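*Asks:* Sequence unavailable; structure follows:
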């Protein structure tokens, strides 16, 4: 007869407590969604809404009318089924469990949007627009910043300074584009600025062994001060040559842009967006399909073991940090040549911190971090689109992207594990 050791019993108890905690969290989340969807369904008088799946309403693509009430009730049924599954502890684990969460999230989103646009006053006729095009655009710098964070932290270097890299990239992208009369040269200027900031991060983190969290905060302050100073030194008569950049035009990809619903959203974007697509693929391939990527991950997990097999730890970290600077610089270029044009103080508006949150939510994986960044981009898009409706106070709407960031990160911190040597300098003995 086999006997269970005390260590085995403790392990079983820990697993049981973890399962109970997960079940309670599922019940709470699904119950809140169910209550809200029930309230949406019972408070809508007229569920007819106007919508368009295009980027905007045109004569060729006029607004359509949808009776949203059946969709709200279907969403409520999905939430109730998920709540019952959680109550009897039958929510699947793994990718099937993720599907359940995605279905509940989509159900809540559908019910919320119908509730927001329903019961409009006569004569207003505000059209529900397809949020995808603007979500992709607004998520572009967040994804590029998240990729920079993933590259650095997978190698064991904490990069809090993404916001500073954004600011420097935005400023020098504006200057380079203005001087060269080319939006594409603005991308080059942004990359050079991002790499320069990464070099500062690497020097102080790896050569002088400065605390990397404190260093990131200092670099953000440095970038904020420098860009403000440089901007103040541009004379008004020279603004045309130093801070009037060209903006990247949208490029339509033949055939792909004609795909229904998603075509214009994904394939009628600027060059910077297409570079973002390629960057996600490139970083994923580099980290998980190449020998160099294996070395990066090894120095981020166990640098001493990597050193014993001949891997140059600090050299590999330098390479990863500088490559991350390329993506952060491109992300910064979005705020000038990718969107608004001229640089202004605080152009990045805290997006670097949201990109850092996407890194944590995405479990330091380039694909999941990009999906997390898309979620935050969706929050920004909805904030802008729903501002014309009066069912939610404007102050709460303006704060919603930041609230979503806090809630999302709070739900993931403690359940994710960063690279084991993240933030730990390596000194060869």
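*Replies:* Sure thing, it's come through. Keep in mind that this is a model prediction, so the values were computed, not measured.
*Asks:* from here on, contacts and neighbour counts on C-alpha atoms
*Replies:* OK.
*Asks:* Which strands or helices does whichever strand or helix holds residue 215 pack on?
*Replies:* In this structure, residue 215 is located in helix 212-232 according to DSSP states H and E. Contact partners of helix 212-232 among helices and strands, from 3 or more Cα pairs under 8 Å, 6 or more residues apart in numbering; DSSP states H and E: helix 162-180, helix 183-202.
*Asks:* For that helix, give me every contacting residue.
*Replies:* If you take Cα atoms under 8 Å, 6 or more residues apart in numbering as the criterion, helix 212-232 is touched by 157-165, 167-168, 171, 197, 201, 204-205, 344-346, 423.
*Asks:* Taking their axis directions, that helix and helix 183-202 sit at what angle?
*Replies:* Angle, helix 212-232 to helix 183-202, by axes from the mean of the first three to the mean of the last three Cα atoms, to 10 degrees: 140 degrees.
*Asks:* chain center to helix 212-232: distance?
*Replies:* Counting by Cα atoms, centre = their mean, to the nearest Å, helix 212-232 is centred 22 Å from the centre of its parent chain.
*Asks:* Next: stretch 80-88.
*Replies:* 30 Å.
*Asks:* In addition, the following structure is provided for comparison:
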């Protein structure tokens, strides 16, 4: 039973950042902009927020510090995503090249800035993890469910699930969501009825930046006590989750948990009796999430139905 609790909790830790970042990808691609810079945005969001925690942890701790770091990660993600938005929407630059440039810039900047800002000159930014909640009052006392979901947990888990609910409402129950989806399917038609395609696409990219920046912090907090200018390719994995989820929030949820389970197997195989008894090199287990990504995308890519105008620059003067 303890192994089951461990697997479920670890799966949640790995799945929630995937869910948050993939939902960010849904918003930007539903608006018509391809954002492959999610990995770089995650790195920047994690860098600034973990650096803030590192500098402030002697003065405060616990959930207040984490909440403040969350806001910093969101703001950083939005600011960094503006670079992609301007190049893709205003300059009509190739969105893949622009996103790749940001992915290359982010880790280099994080390493350089970390070394310059720390007195010891190292690139790792260490922090004290004071954010784990031993047990949620009342809910943690529920048999089985309490042990699975409300003990040794983080508020970021519940924030991620709340973002899922909000995303569904915004995309399918509001005028903003309808207009955003229209700009990703047929921007000329949206423009003809007075919708500003540029503004909607900016909004989609900014939302994706906010969620990706937050996802960077959410990835680091439960799994490490230092940040080393990497999120282990989670931004690219989130893109696979988004595609596997067919750009629909609920499907993205199930895809995120599938890949989160694969990541859990890769990291916790040594404590699972069935897997640890097998004579398989550890490197093979580490490859499982990425092998699963290739296999899933190979079988689902033909049936994928991306927004029709995604990745296509919009020229207001053309029809």
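*Replies:* In hand now; what should we look at? Values in this document were obtained by computation on a predicted structure and should not be read as measured data.
*Asks:* what's the most buried one of the helices and strands packed on helix 212-232 of the first structure?
*Replies:* A comparison of those by mean neighbour count, using mean count of other Cα atoms under 10 Å, puts helix 162-180 on top with a mean of 31.
*Asks:* The second structure: matching residues for that helix?
*Replies:* Applying TM-score structural alignment, one finds that helix 162-180 of the first structure aligns to the residue range 38-56 of the second structure.
*Asks:* repeat for stretch 405-415 of the first structure
*Replies:* When the second structure is aligned by TM-score structural alignment, the counterpart of stretch 405-415 of the first structure is residues 293-303.
*Asks:* Tell me the counterpart of residue 98 of the second structure in the first structure.
*Replies:* In the first structure, the residue matched to residue 98 of the second structure (TM-score structural alignment) is residue 215.
*Asks:* how many neighbours does that match have?
*Replies:* By the measure other Cα atoms under 10 Å, the count of residues near residue 215 of the first structure is 20.
*Asks:* Kindly report the same for residue 197 of the second structure.
*Replies:* 26.
*Asks:* so what corresponds to it in the first structure?
*Replies:* Residue 197 of the second structure is assigned residue 313 in the first structure as its aligned equivalent, the criterion being TM-score structural alignment.
*Asks:* Might one say that its match is in contact with residue 301?
*Replies:* No: the pair residue 313 of the first structure and residue 301 does not pass the contact test of Cα atoms under 8 Å, sitting 11.1 Å apart.
*Asks:* show me the contacts for the nearest residue to residue 34 of the first structure once chain neighbours are set aside.
*Replies:* In space, residue 34 of the first structure comes closest to residue 79 once its chain neighbours are excluded; the distance is 5.4 Å by Cα to Cα, 6 or more residues apart in numbering. Listed by Cα under 8 Å, 6+ apart, the contact set of residue 79 of the first structure reads 30-31, 33-34, 104, 107.
*Asks:* how about those in JSON lines, adding secondary structure?
*Replies:* Below are the contacts of residue 79 of the first structure laid out as JSON lines (DSSP: H, G, I helix; E, B strand; the rest coil):
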{"residue": "30", "secondary structure": "helix"}
{"residue": "31", "secondary structure": "helix"}
{"residue": "33", "secondary structure": "helix"}
{"residue": "34", "secondary structure": "helix"}
{"residue": "104", "secondary structure": "helix"}
{"residue": "107", "secondary structure": "helix"}
